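# test case, fold it:
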Amino acid sequence: MSKVALITGGNGITGSAILEYLVKNTTAEEWSKIIVTSRSPFKTTVHDERITFIALDLSNDPATLVEKMTPICAEVTHAYFSSYVHKDDFTELNKANEALFSNFLDALITVSPGLQNCTLQTGGKHYNVHIRPVPSPARENDPRSACPIGNFYFPQEDYLLARQKGQAWTWNVIRPEAIIGHTLKPNGMNSALTYALYFLVCKYLGTEAPMPTNQRYWGGYDDLSDTRLVADITIWASTSPNAANEAFNVTNGDFFCWRYMWPRLAGYFGAHASSEQVFKLPTPEEGALQQEFRLAEWAADKKVVWDRICDESGCPEAKGTWESGTWAFQDWVFQRTWSATLSVNKARKLGWMGHVDSYEGLTDAFERFVELGLIPPLKAVGPQT
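Predicted coordinates:
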């Protein structure tokens, strides 16, 4: 029997990737319908007769969601949850995102009697890599550790397992790290786009493009999760009997050192950064937070420069992209003094063999930004005259 997908967060960086994966890699005989939902108006880079959009605000109570979902979602067999709502206060953030998932799952179970699988996307923050040094690489069976600011991934996952107990449908949890991809809608954690903006401005100004971090993060080892792999493992896990009722980390499958990756990325754009970057601040202790300079401060007066770049390169429609730069988010990441990687051995042992070279994953994203008109063609951006 053909399957019916329901993807939440359809405008997001992974929700849109799952949609794109199903459109490009499956037939109508395999997946007869692809239902996409988001709170904001739907924007997509792919088109397919199987796509149906339904506007849902998952902060609504389950009864309200049931009423809206029933006419469209009754035949759903596979649900993919990748929604997120941001709140500056951590208590509010955790509470809001817990409710977001529980509301959705309660409504889904009521509306879709033929449900076969529900997959929840969380991430590397499950291991608290965002707040302190942790064993690296982190593995799925590592015991949970308490988080002083709370971690809504835990109650989301617990609720999924509790609601599935005794049911015919299966569950999966997917945990990516440092997601790299593209989306038409602004995304609060789209690092690749921020790198592109930074390097292009440095190229245009003819200035060095140092990495705004510290000696420990600069010299440590990191990994990334390409959205194409996130989508691939999500569909694999949710449709493979031997992967049922399991959580899986997902990364590109390689490790790299920013000391060598950063200059390589700068060179791709025609900017300059050195692997022998000199740091003025002393080497911090592991676990501390430190940056040579803050990207948010650097970017504060660069909007006029970006506008000039777009005009001179014949790409004025890209001016609005500047507002999608995740400057504060990158500061939050680059201030760390520890490395945090995820093991993908569990998925490998069960047969998933996805892999993307991290440099190629980043440059592929850069190329897509050009194709989508988010940044000018790289050759069109030269030093200012």
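# all contacts plus neighbour counts: C-alpha atoms, from now on.
Fine.
# what sits against Pro376?
Contacts of Pro376 were listed using C-alpha atoms under 8 Å, 6 or more residues apart in numbering, and they are 310, 313-315, 318, 370.
# quick one: buried residues of the helix or strand hosting Asp364?
For Asp364, the element it lies in under DSSP states H and E is helix 358-371. Residues of helix 358-371 classed as buried: 358-359, 361-369 (neighbour count, 16 or more other C-alpha atoms under 10 Å).
# repeat that for stretch 346-360.
Under 16+ other C-alpha under 10 Å, the buried positions of stretch 346-360 are 346-347, 352, 354-356, 358-359.
# can you check stretch 318-328 too?
318-319, 321-322, 324-328.
# also this sequence, please, to line up against the first:
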Amino acid sequence: MARKHVLVAGASGLVGYAAMKHFAQEGVQVTAVSRRAPFETFGARFVAADLCDADQCGALFGGMGDVTHVVYAALYERPSLISGWQDREQIDTNDRMLRNLLEPLLKAAKGLRHVALLQGTKAYGAHVRRIDTPAREDRSEARDVANFYWNQQDYLAERQRSQAWSWTIFRPQIIFGQSFGSAMNPIPALGAYAAVLKERGEPLYYPGGPSNVLQAVDADLLARAIAWGGETEAARNEAFNVTNGDVFMWSGVWPAIASALGMEPGPARPRALAETMSGETALWDEIRAKYGLRAPPLADYVGWSFQYADYLMAYGAKAGDKISIVSTVKIRQAGFGEAMDTEAMFRKWFGLFRASKLLPP
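Predicted coordinates for the structure are as follows:
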């Protein structure tokens, strides 16, 4: 069998970065592709590429004949994050990006064995309505809601038909991990918000709305699930929900988050982070200079994740609007049974960001 060579698309993003790190640290040959360079590469070969450029993709991926596994974690989001999820241009762009990568690669990589594709709970319509509790892969899909997931999934299934390689789709819940500048990573968003409060000598006020029941997934755990899927017959051409294995409410984990950031938890003070944190850029720059942080200016550090944090914490919503629970029975029965305590996950990532000088010590 040919040596394993993993192509990770979207390597500077939340999931792609975790996958690149996992495979590279396992000693696997990794080619990491994204528009901007990842924070670290862990020994992976990095290639800058724009997946919207079909000619560039044809030349690049048409020359990667030894790729055996693809982790497709690339994502195009609109600046207006939440409303963009149903935008036709956003849907068409994400559809085109996957095709631009796979069409030349499928012609070149005759030893291709697996393609992993990322979705999420928008597959169940979580961004537009209350979903089934719990949402299940085989009965809860929201095919009536416009979503680039279906374009990509149908394309992948069609191209795989009668081929030796297989695909696996992963549907994680809220992902937490190490990346910055991403559209949907709550860690830098909450970390920057906390740093501003801490610098002013204030406690960590909860800025959201109703503390609803949610699920999280650690990015490293998700990366291990992706690696499992690429080598497991039971994962062949299947879709799986992935979570840490527990549930959480912001009110329950808020003390652990505050503790991980060296702060005291404060009472609820609703605040639209996407609107108000733009006024904290100068203070963030002072914090960066004071503590010698490696973190970039606020907009580059957080990306559009303040919008995402407001959405997750139900700012301005009514109680019950953000209940989002999925079943993970299918992936456990297929053989992937890892779990992680979500409180411990928050401590892990905020601790790592502080140790990496991405947040104040």
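# which residue numbers in the second structure does the helix holding Asp364 of the first structure align to?
On the second structure, the counterpart of helix 358-371 of the first structure by TM-score structural alignment is residues 342-355.
# how big is the offset of the matching stretch relative to the first structure?
Its aligned residues in the first structure lie a mean 1.7 Å from stretch 342-355 of the second structure after superposition (mean C-alpha distance after the TM-score superposition for the first structure).
# how about residues contacting that stretch?
Under C-alpha under 8 Å, 6+ apart, the answer for stretch 342-355 of the second structure is 176-178, 187, 191, 216-218, 244, 246-248, 253, 256-257, 260-261, 359-361.
# out of the residues you listed, list just those in helices.
In this view, these that belong to helices under DSSP state H are 187, 191, 253, 256-257, 260.
# now the buried members of those residues.
Burial by neighbour count, judged by 16+ other C-alpha under 10 Å, picks out 187, 191, 256-257, 260 from these.
# may I see the residues you listed arranged in CSV, with distance to Arg129 of the second structure as well?
Formatted as CSV, these follow (distance: C-alpha to C-alpha, whole Å):
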residue, distance to Arg129 of the second structure
Ile187, 25
Gly191, 29
Ala256, 30
Ile257, 28
Ala260, 33
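# out of those residues, which comes closest to Tyr205 of the second structure?
Ile257 (11.1 Å; C-alpha to C-alpha).
# can you pull out the strands in the stretch 151-300 of the first structure?
Using DSSP state E, counting those that start in this stretch, the strands assigned to the stretch 151-300 of the first structure run over residues 170-176, 179-180, 221-222, 225-226, 246-250, 256-257.
# out of those, which gets nearest to Ser2 of the first structure?
Across the strands of the stretch 151-300 of the first structure, Ser2 of the first structure has its closest neighbour in strand 170-176 (17.2 Å, C-alpha to C-alpha).
# read off where the closest one ends up in the second structure.
Aligned by TM-score structural alignment, strand 170-176 of the first structure corresponds to residues 166-172 of the second structure.
# go on, stretch 132-142 of the first structure?
So stretch 132-142 of the first structure sits over residues 129-139 in the second structure, by TM-score structural alignment.
# run through who's touching that stretch.
124-125, 140, 239-241, 321-328, 330.
# do stretch 64-72 of the second structure as well
Residues contacting stretch 64-72 of the second structure (C-alpha under 8 Å, 6+ apart): 2-10, 16, 19, 98, 105, 108-118, 226, 230.
# okay, and which of these map to strands?
Under the assignment DSSP state E, the contacts of stretch 64-72 of the second structure contribute 5-9, 114-118 to strands.
# dump the residue contacts of Ala295 of the second structure.
288, 301, 357-359 are the contacts of Ala295 of the second structure under C-alpha under 8 Å, 6+ apart.
# same thing but 7 Å
By C-alpha atoms under 7 Å, 6 or more residues apart in numbering, the residues touching Ala295 of the second structure are 288, 301, 358.
# which residue lines up with the first one in the first structure?
Arg288 of the second structure is assigned Cys310 in the first structure as its aligned equivalent, the criterion being TM-score structural alignment.
# name the helices or strands packed onto the lengthiest helix in the first structure?
Looking across the first structure with DSSP H, the single longest helix is helix 90-111. Helix 90-111 of the first structure sits against helix 62-73, helix 153-164, with contacts defined as 3 or more C-alpha pairs under 7 Å, 6 or more residues apart in numbering; DSSP states H and E.
# Ala109 of the second structure pairs with which position in the first structure?
By TM-score structural alignment, Ala109 of the second structure lines up with Ser112.
# quick check: closest non-adjacent residue to that match.
Ala74 (4.6 Å; C-alpha to C-alpha, 6 or more residues apart in numbering).
# can you tell me what the one you found aligns to in the second structure?
Under the alignment (TM-score structural alignment), Ala74 of the first structure maps onto Gly65.
# quick check: its match vs His127 of the second structure, distance?
Separation of Gly65 of the second structure from His127 of the second structure (C-alpha to C-alpha, to the nearest Å): 38 Å.
# same check on Gly120 of the second structure?
10 Å.
# so what sits against both of the two?
In contact with both Gly120 of the second structure and His127: no residue, using C-alpha under 7 Å, 6+ apart.
# and what about Lys322 of the second structure, helix, strand or coil?
Classification of Lys322 of the second structure using DSSP: H, G, I helix; E, B strand; the rest coil returns coil.
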